[in-house]
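Asker: Below are the sequence and a predicted model for it; my questions follow.
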Amino acid sequence: MDYKLLLMKYILYSRLQNQLQDEGIILDDFDWLKDKVIRLAGSKEKYRNVCNKSNSKTYDKGLWAFWKLLIHAYYVDIFTNVAKKHKSNVVYIDLLAGPGINYLEDLDLYIAGSPLIAKHAPRVTKDGRSKAFDKMVLVDKDEECCLSLEKILDCKTLCADCNSAEVMSEIARVMKPKKSLFLTFLDPEGTQVHWSTMEKLFQLPGDFIINYPWSGVARFARGYHGTSGKGRKKSGERLDCFFGDTSWRNVPEDSSAEWLYDFYLNRLQEHRSEIVEFQISMKGGGQYRILIATRKTRSGSPWLNPVRELRDRLDGITDETLMNLVEVYKGTQRPLTDWIS
């Protein structure tokens, strides 16, 4: 046995672990995050290759989109694992589905978009039973996004406004069977999803993953308070639709973003009282809040405990760690030596 080699490996491993711990990360977190990168990007950059071969449209976003989709994938797995034990018709609804693949410019990385995650994240049990969704409702207003998604997923999409009667009719149809339960992902950049649409969904049994557009909503609020004429009227009407009434207009101008978020959160809690919040910061100071919202059950919604653990875990992992890890994944760094000073 080469004891010198073993000793060298031990020293390298210890130094790597110490460096990660200096950042508040344990080695388990590093391995855990590496697994998430592989799951979202596919082995050997699967989704870059899929995109190149199909010449599909991509949804181009920044680093923050990785964290958002990691949370989405995590909850899809938890939700389907629990739901399929109790329900015979488990439905996924994506009202702003996009083209199917995201390109993260900060990382030069192609990753699965929310519809692909919904299709592939559910687990398969040891005896071969799939926990996959029974039905999927994929909606996007952009025809190019719909065509791209249909090409990649070999599925049907609904090319329509997410608030339209056509979309609500399709959701009602797929949710008609008894023992139905949905998971919906709402990922607006601004105020696209109206509160009237939310109210229709609230009447049906299901959970929500909501990307609350903190910065976008605050921007419209500033437009309402800081302009006059048509600009003020347009901003006001958009937020009326987003919040469902005009009481948001009482927002204090010096604390609009926080106040508006709390206003939305309180309204959401009237319909889904169990909410886990994630905060995602963007370059330039922008913010998003990811909300996982469900009804409170008699058992206390225990499946949310691992979601809260995920939130705590992500709080300790930096963007820099993710960027270094992606370089390791892509093979442009040596896995150990580039982590050791």
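Answerer: That came in fine, so what should we check first?
Asker: For the rest of this, base every contact and every neighbour count on C-alpha atoms.
Answerer: Noted.
Asker: V307: helix or strand, and which one exactly?
Answerer: Using DSSP states H and E, V307 sits within helix 305-315.
Asker: in that helix, what's buried?
Answerer: Residues of helix 305-315 classed as buried: V307, L310, R311, L314 (neighbour count, 16 or more other Cα atoms under 10 Å).
Asker: just checking, what packs against the very next helix or strand once past it?
Answerer: Downstream of helix 305-315, the first helix or strand assigned by DSSP H and E is helix 319-330. Helices and strands touching helix 319-330, by 3 or more Cα pairs under 8 Å, 6 or more residues apart in numbering; DSSP states H and E, are helix 27-41.
Asker: Let me know the angle separating the helix it packs on from helix 319-330.
Answerer: With axes from the mean of the first three to the mean of the last three Cα atoms, to 10 degrees applied, the angle from helix 27-41 to helix 319-330 works out at 60 degrees.
Asker: what's the angle from helix 27-41 to helix 305-315?
Answerer: Put simply, helix 27-41 runs at 100 degrees to helix 305-315, going by the same axes, to 10 degrees.
Asker: The structure to be compared is supplied as follows:
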Amino acid sequence: MTCGKCPRPIHHWTALKLEYLDLYLQAYATAAKSAMKRAYLDAFSSCGRCVLRKSGVEIDGSALRALRAVPAFTEYHFIEIDADVADHLRANVGDNASVQIYRGDCNEVIRTRVLQRGGLSKRAASLAFLDPTGLQVHWSTVEALSRHRIDPARGRKMELLILYPYDMAAKRLMAVKGRDRTSAELRLDAFFGGREWADELRQSQLKDETDGERRVRFVDYYVRKLQGLGYKYVLAHGPLYNRHRPLYHLIFASDDEVGERIMRSVMDSGKARWIEGEMGYQPVQRPLL
């Protein structure tokens, strides 16, 4: 079976992001082992395998990395919008009764299937990996995930690891002018959950902020929105770069102090990591709990 899309070609910065995920998955699996139900949600699963553009080395993608965590999650929910890629993912996953694979837009699939009866258990200790290539994840989806677990107000919300694409997408759309401006604003509205982002942009413009200052403003803005959902711990890491060009941040939201400590360790450990296929690479080691 071939569609020219698998393995997925990736750059260094994507492989580094997978290293961060791998480190956290291993530690999370151990920390949550006492929970009877443990769930992993991947909103952009792709086909399960990647190939590094520079070296040609093939590595596991996020879905297969989640499957190799020990002890295993009791349920996996993988979403992929492309039908051919989803077929590759099914082939790479194999026969696994704990895995559900959904095809479609992540916002629609999460709302109508994953968070409905027969989908992700409300009682499961849960981690969602939201890894878009742009502004595909609507704020309403983030809100829905934060509310899904039983009694989320008492510190049991689903953990979120989010690729925050300010430089990759949000910044570019904020600069759009002319006849495409309305379409750009609607996409930003959906991503941020309203028009407050426009107020932030105006304040930044009035203060004549530098690119770096504006980046910090909009990262802080998204962090505050996650805190507004009741998350006790929200960490922002980045930006991660393509050489000297900033691309994205990783933002982590959790109610669990242990989870926060693990992720802080993960983010610190990855600042100068090698990746697979590079001289000096070492397999990830689980950080101390």
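Answerer: In hand now; what should we look at? Being a predicted model, the structure only gives us computed values, none of them experimental.
Asker: Quick check: TM-score for this pair?
Answerer: The TM-score (TM-score structural alignment, normalised by the length of structure 2) is 0.80; 259 aligned residues with a Cα RMSD of 2.7 Å.
Asker: What is the helix holding V307 of structure 1 packed up against?
Answerer: Counting by 3+ Cα pairs under 8 Å, 6+ apart, helix 305-315 of structure 1 packs on strand 274-281.
Asker: Quick one: name whatever helix or strand follows the strand it packs on.
Answerer: Scanning forward in sequence from strand 274-281 of structure 1 by DSSP H and E, the next helix or strand is strand 287-294.
Asker: mean shift between that following strand and structure 2?
Answerer: Here the mean offset of strand 287-294 of structure 1 against structure 2 after fitting is 1.4 Å, by mean Cα distance after the TM-score superposition for structure 1.
Asker: contacts for that strand?
Answerer: 68, 206-215, 272-282 (Cα atoms under 8 Å, 6 or more residues apart in numbering).
Asker: what do you get for stretch 269-281 of structure 1?
Answerer: 64, 67-68, 202, 287-296, 301, 304, 307-308, 311.
Asker: Would you indicate which residues of that stretch are buried?
Answerer: For stretch 269-281 of structure 1, a neighbour-count test (16+ other Cα under 10 Å) marks H271, R272, S273, E274, I275, V276, F278, Q279, I280 as buried.
Asker: again, but for stretch 318-332 of structure 1
Answerer: Those would be L322, N324, L325, V326, E327, V328, Y329, for stretch 318-332 of structure 1 by 16+ other Cα under 10 Å.
Asker: Quick one: map V82 of structure 1 onto structure 2.
Answerer: Alignment note: V82 of structure 1 maps to A31 in structure 2; criterion TM-score structural alignment.
Asker: So which elements touch whichever strand or helix holds L116 of structure 1?
Answerer: Per DSSP H and E: L116 of structure 1 is located in helix 114-120. Contact here means 3+ Cα pairs under 8 Å, 6+ apart; on that basis helix 114-120 of structure 1 packs against helix 64-86, strand 89-94.
Asker: Measure how far it is from the centre of its chain, please.
Answerer: In terms of Cα atoms, centre = their mean, to the nearest Å, the centre of helix 114-120 of structure 1 is found 11 Å from the chain centre.
Asker: next one: stretch 32-51 of structure 2
Answerer: Mean-position distance between stretch 32-51 of structure 2 and its chain equals 11 Å (Cα atoms, centre = their mean).
Asker: How about stretch 18-37 of structure 2?
Answerer: 15 Å.
Asker: now what about that stretch, what contacts it?
Answerer: 38, 61-62, 65-66, 69-75, 121, 123-125, 258-259, 262-263, 266-267, 270, 275, 284-289.
Asker: do that again at 7 Å, thanks
Answerer: If you take Cα atoms under 7 Å, 6 or more residues apart in numbering as the criterion, stretch 18-37 of structure 2 is touched by 62, 65-66, 69-72, 74, 123-125, 262-263, 266-267, 270, 284-287.
Asker: Now that stretch: buried residues?
Answerer: The neighbour-count check on stretch 18-37 of structure 2 (16+ other Cα under 10 Å) flags 18-29, 32, 37 as buried.
Asker: same thing with stretch 181-197 of structure 2?
Answerer: Residues A184, E185, R187, L188, D189, A190, F191, F192, G193, W197 are the ones in stretch 181-197 of structure 2 that count as buried (16+ other Cα under 10 Å).
Asker: So which of these belong to strands?
Answerer: With strands taken from DSSP state E, there is no overlap with these.
Asker: just to revisit the earlier point, export the buried residues of stretch 269-281 of structure 1 to JSON lines and tack on distance to M168 of structure 1?
Answerer: Formatted as JSON lines, the buried residues of stretch 269-281 of structure 1 follow (distance: Cα to Cα, whole Å):
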{"residue": "H271", "distance to M168 of structure 1": "18"}
{"residue": "R272", "distance to M168 of structure 1": "20"}
{"residue": "S273", "distance to M168 of structure 1": "23"}
{"residue": "E274", "distance to M168 of structure 1": "24"}
{"residue": "I275", "distance to M168 of structure 1": "24"}
{"residue": "V276", "distance to M168 of structure 1": "26"}
{"residue": "F278", "distance to M168 of structure 1": "28"}
{"residue": "Q279", "distance to M168 of structure 1": "30"}
{"residue": "I280", "distance to M168 of structure 1": "30"}
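Asker: List just the nearest of those to P252 of structure 1.
Answerer: Of all these, P252 of structure 1 sits closest to Q279, with 22.2 Å by Cα to Cα.
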